[in-house]
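J.: I'd like to go over a predicted model; first the sequence, then the structure.
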Amino acid sequence: MKSVVIVFPGSNCDRDLAVAIRDVTGTAPIMLWHGETALPDGIGLIAVPGGFSYGDYLRSGAMAARSPVMRAVADAAGRGVPVLGICNGFQVLTEAGLLPGALMRNAGLNFVCRDVALTVANNQSIFTNRYDAGETVHFPVAHHDGNYTADAATLDRLEGEGRVAFHYAEAVNGSARNIAGILNDAGNVIGMMPHPERVIESAHGNVDGRRLFEGLLEAVA
């Protein structure tokens, strides 16, 4: 699977994500600088990593969402290319309009950095097909602005259409309805605050994140 990891000024999880993709797929992704205006041909996955793009100035993800490459990302997403946004990547995707809602400061205004339990809400997507519906998995989180919010109608629509991928099993950051990850209406774009790329080998403490990449590889292949 040919893939790209988008790199913004301030990205700090791009290498972690690249290593996870390489280890699972056997092929290292292309590290694509945000100033590029086009994606390489034949891309099967676009990954938007965590970090603090542009130092989180203005609003987390707001400046990165206006980077030249994001126009190409939006076009590719519209054609059905899978897009995975993790942590700051989730923030970028909401700011770019590829996912609904917004990520706000955590309740309590604290940076949250620990392993959390997640409940798999939808196991029918290309990103979650290796999990069981209702299964509990454990991923790390590390964010200050992970409080997902949207109006009630949007939240109802996300839940009613099965577009919530993961819920927090307990309150973590104040997110509406404990939402930890969502899908777009076509199911090929996911944004999530927890970090699956940090739990892909036993040395990480568990391998719950590995199945996300394995399932994605199988679906795309």
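T.: Perfect, I can see it now.
J.: rest of the way, CA atoms for contacts and neighbours
T.: OK.
J.: Without its sequence neighbours, what residue ends up closest to the residue lying farthest from the centre of the chain?
T.: If you look at how far each residue of the chain sits from its centre, by C-alpha atoms, centre = their mean, the farthest one is residue 108, at 23.2 Å. Closest residue to residue 108 apart from its sequence neighbours, by C-alpha to C-alpha, 6 or more residues apart in numbering: residue 173 at 7.9 Å.
J.: Do I have it right that that neighbour meets residue 113?
T.: No. The criterion here is C-alpha atoms under 8 Å, and residue 173 misses it with residue 113 at 10.7 Å.
J.: more neighbours, the two?
T.: Set residue 173 next to residue 113 and count neighbours by other C-alpha atoms under 10 Å: residue 173 wins out with 25 against 12.
J.: got the contact list for the more buried one?
T.: Counting by C-alpha atoms under 8 Å, 6 or more residues apart in numbering, residue 173 makes contact with 106, 107, 108, 112, 146, 147.
J.: Take this one as well and set it beside the first:
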Amino acid sequence: MTVAVVRFGGSNCDRDALRALGHLGVDADIVWHEDGLPADTSGVVLPGGFSYGDYLRAGAMAARSPVMEEVRELAGEVPVLGVCNGAQIGSESSLTPGAFTTNRSARFQCEHVHLRVETTDTPFTSAFDEGEVVELPIAHGEGRFEITDERLAALNDEDRVLFRYCDADGNVTDAANPNGSTENVAGVVGEARSTAVLMPHPERAALPDIAETSGAGTDGQGLLRAFAE
């Protein structure tokens, strides 16, 4: 069985995801979207990048690739993780509710952010404690999470918010919100709690050799290891 890291035209974090998973001993392979998912797929990663140049909307064209129908069929049976552009693809594919739109600053933002763990009842956050603060990098121009009040209330009621942007002490404030996301939401799970999307990059904070030079730390290991387990 293997984790399929789906590559679209314009993906650029697929190798990052592959290396981070490999560091944790996960059997993963990059799969070109036109080739479809292998029969033994045991997990799916939709990586970051700029699929199809972010034309129309970020993730909109990749979401219409036939492979995403396969991903939708597997959702609920295997873990599916969308990161950054992969989160946008997942949202555009209706794997998760809400949408990711242009940052409040109307600029591309690349920085480290703090996140508060909002739920541990998922395959992605089970290694953390509820309320724990982790640090991951972001790199996006369309990361602002938007959702209707009704659907946001449902997410909160069903404990489906993964992370919220916060300060180093875990305070969820507007100042700690890098992109203007509704209620500081940085990631959510779908109706199948084994499907998740988030804008921060765990794969960029998972390798000790990179952590030493970038200052990113290794908090991403917890999420990827939980995903693998």
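T.: Everything's here; your move. Predicted, not measured: the structure shown is a model, and the values here were computed from it.
J.: Need the TM-score from the superposition.
T.: Put the two chains on top of each other and the TM-score (TM-score structural alignment, normalised by the length of the first structure) is 0.94; 215 aligned residues with a C-alpha RMSD of 1.1 Å.
J.: which SS state does the residue nearest to residue 108 of the first structure fall under?
T.: Classification of residue 173 of the first structure using DSSP: H, G, I helix; E, B strand; the rest coil returns coil.
J.: Name all residues that make contact with residue 228 of the second structure.
T.: By C-alpha under 8 Å, 6+ apart, the residues touching residue 228 of the second structure are residue 26.
J.: just to confirm, which helix or strand has the equivalent of it over in the first structure in it?
T.: Aligned by TM-score structural alignment, residue 228 of the second structure pairs with residue 217 of the first structure. Using DSSP states H and E, residue 217 of the first structure sits within helix 210-220.
J.: Can you give the distance of that helix from its chain's centre?
T.: Relative to the centre of its chain, helix 210-220 of the first structure is centred 14 Å away, using C-alpha atoms, centre = their mean, to the nearest Å.
J.: just stretch 112-120 of the second structure next, same as before
T.: 12 Å.
J.: whereabouts in the first structure does that stretch align?
T.: Counting by TM-score structural alignment, stretch 112-120 of the second structure pairs with residues 115-123 of the first structure.
J.: ok, and for the matching stretch, which residues are buried?
T.: Across stretch 115-123 of the first structure, burial judged by 16 or more other C-alpha atoms under 10 Å covers 116, 117, 118, 119, 120, 121, 122, 123.
J.: do stretch 122-140 of the second structure as well
T.: Here stretch 122-140 of the second structure shows 122-128, 130-131, 133-140 as buried, counting by 16+ other C-alpha under 10 Å.
J.: So which of these are in strands?
T.: Those of these mapping onto strands are 133, 134, 135, 136, 137, 138, 139, 140, per DSSP state E.
J.: What residue in the first structure is paired with the first one?
T.: Pointing back at residue 133 of the second structure there. Using TM-score structural alignment as the criterion, residue 133 of the second structure maps onto residue 136 of the first structure.
J.: one step back: and which of the ones in strands among the buried residues of stretch 122-140 of the second structure is nearest to residue 198 of the second structure?
T.: residue 138 (9.9 Å; C-alpha to C-alpha).
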